[in-house]
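Visitor: Here is my input; please provide its structure:
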Amino acid sequence: MPKERRKTALGRPTVQSVDRTLDVLEALATRRTATGISELSHIVGLHVSTVHRLLATLVDRGYVRQDPETARYHLGARIFSLSSAAEVHLDLRLLGRPYLERLMRVTGETSNLVTLAEEEIVYLDQVESNHLVKMFTQPGTRAPLYCTGSGKVCLAYLPDERRFALLSQRMRPRTSHTLIEHDQLEREMAEIRRMGYGFDNEEMEEGVRCVAAPLFDRRGNVVGALSVSGPTTRVTPDKAQACVTPLLTVAHELSAQLGYGQQLVPEASPSPRARVGAAAR
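Guide: Sure, this is the predicted structure:
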């Protein structure tokens, strides 16, 4: 009895040769070292002769490379050009929307998505809380790095040379809580890297508290941040701390969508009030 052809989610039949080719590529992508044809045949569940034909085409097109000495196979350079092209077309705002919605539902507070743009952050999207008193920032709004929660977590994960250059620029206080001294900010950057997240404790706007976590791409570069914000009357130090775990979970999942593979896990740290207070100093 012939094997039933696989169908797509819409019920349409797939193209068997394409399915098999993708199986081979995905199998090679999971291997840390070059793989022999017999082993690859076993992994994908296809006859050696079939795998050999598929590999011959993939090698010819540059998507797979065969080691001339061992005759084993690994991914070729052309597959990485596809990966880079896909990264360019990834729309962070489109990807981030469901994560923002979930973050707002879990925390009950406004969630924000920003991207890093030179010396500032740019708000890409926001899901407002259901409270009557809530935060609102128009998408496209720009804000400084040094005095916003999202900006500070982006700043903390920049290469040292770039971070030093940005922190050497003149910074004006936005509120009485704004940190503008280079040494103070560097200490906070180190604390953010240790914990994996950071706070804005009325540093950009009086009466507003925010907790933020960075977003990374597949190269491990910081590309933006997710944050939760609200009025200090409701987002107390304890409430801000309670938002950390769901925030880190969602930020990790969105970073994974961008190709990042290292989990964002905070280290053991002081009590909630001490930690939020430290962020304000």
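
Visitor: from here on, contacts and neighbour counts on C-alpha atoms
Guide: Will do.

Visitor: Now do the longest helix along the chain: distance to the chain's middle.
Guide: What stands out as the longest helix in the chain, according to DSSP state H, is helix 92-107. A distance of 13 Å separates the centroid of the chain from that of helix 92-107, by CA atoms, centre = their mean, to the nearest Å.

Visitor: this one next, for a side-by-side:
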Amino acid sequence: MSEFRLPEGEVDDRLYLQSVARALDVLESFGPGRSQMSLSEIAQAVGANKSAIQRTVQTLQARNYLRRGDQRGYMLGSRVLDLTFEYLRNHPYVIRVTPVMAELRRNVGERIDFSIFDYTTIIYAVRMQSKRETLNASLVGRRLMSFGTSGGRACLSLLPDEVVMDILERSPRQKFTPHTVTEIPELMDRIRQAREDRYALAISEYLTGEIVIGAAIRGPNGFPVGAIHIAGMHSELSVDHMRAHVAPLLLEAVRAVELSHG
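Guide: Prediction:
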């Protein structure tokens, strides 16, 4: 297995286009609590003056990456979804994992998710629903912190401890519920346990009352590319049931995806 290195994100300053960066900053400024913003609010979110941001906003609107909202302001446009579709349609693990997840969903009857590992975070790329869901649990593209998710911890368990420590130290470890584990020593204990079990459990750490089991998918180089998660209500699914009955099915599904590498 080759040495794992975190991406540093460094580029040659001579090749860096500030105008492109500003356009991406504008698109990325639309987040929780910012579904619709005025030109002044966009400028404030990006950290630029209104006149400097106006041309960028108008260009993005002309290309339908932004659109006028119902109120005085702008919203993300439908072209953003085109990029999402092409990304998912061409992602090799989305292609491999989807039929495996469908079979797993039939066998366990709970929500099945596939997330892509992105170091400090995971991004949900495929979601197959159970009988009851919230809106956020049904949409792809949601990004969560790796440290607080079963799949994220399972992915971290495939990395050397020093790399895991680096990722945890880079992560803003806020509590999402009173049960979210944020202290590095306890997180390391849980990640090492996941390394031994080959899966991780999280109870009420992002959503109160939810129990989630996740197992990481290794790429051909042995490093994590993502994880399959199975989620249900803790009032209906005990830890013993998850370990004895759900975990074997989950690990079998992960093996099927890994064997599809060829």
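
Visitor: TM-score for the pair, please.
Guide: The TM-score (TM-score structural alignment, normalised by the length of structure 2) is 0.61; 169 aligned residues with a CA RMSD of 1.6 Å.

Visitor: with structure 2 superposed, average distance for the longest helix of structure 1?
Guide: In the superposition against structure 2, helix 92-107 of structure 1 averages 0.8 Å from its aligned positions (mean CA distance after the TM-score superposition for structure 1).

Visitor: Just name whatever secondary elements that helix is in contact with.
Guide: Counting contacts by 3 or more CA pairs under 8 Å, 6 or more residues apart in numbering; DSSP states H and E, helix 92-107 of structure 1 packs against strand 110-117, strand 120-127, strand 222-231, helix 244-257.

Visitor: 6 Å - rerun?
Guide: Where contact means 3 or more CA pairs under 6 Å, 6 or more residues apart in numbering; DSSP states H and E, helix 92-107 of structure 1 is packed against strand 110-117.

Visitor: Buried residues in the strand it packs on, which are they?
Guide: Neighbour counts over strand 110-117 of structure 1 (16 or more other CA atoms under 10 Å) mark T110, S111, N112, L113, V114, T115, L116 as buried.

Visitor: Surely the second one touches V127?
Guide: Pointing back at S111 of structure 1 there. Yes: the pair S111 of structure 1 and V127 passes the contact test of CA atoms under 6 Å, sitting 5.3 Å apart.

Visitor: Any chance you could list what contacts the longest helix of structure 1?
Guide: Identification of contacts with helix 92-107 of structure 1 by CA atoms under 6 Å, 6 or more residues apart in numbering yields T110, S111, C243.

Visitor: residues contacting the last one?
Guide: Right, C243 of structure 1. Residues in contact with C243 of structure 1 (CA under 6 Å, 6+ apart) are T107.

Visitor: What's the match for it in structure 2?
Guide: Residue pairing (TM-score structural alignment): C243 of structure 1 is matched to V246 of structure 2.

Visitor: and P178 of structure 2, that's in a helix?
Guide: No: using DSSP: H, G, I helix; E, B strand; the rest coil, the assignment for P178 of structure 2 is coil, not a helix.

Visitor: Could you find the counterpart of it in structure 1?
Guide: With TM-score structural alignment defining the correspondence, P178 of structure 2 maps onto S176 in structure 1.

Visitor: Tell me how many other residues crowd that match.
Guide: Other residues within reach of S176 of structure 1, judged by other CA atoms under 10 Å, total 11.

Visitor: For it, give me its contacts.
Guide: No contacts exist for S176 of structure 1 under CA under 6 Å, 6+ apart.

Visitor: For G277 of structure 1, see how far away it is.
Guide: 14 Å (CA to CA, to the nearest Å).

Visitor: Also D183 of structure 1?
Guide: 17 Å.
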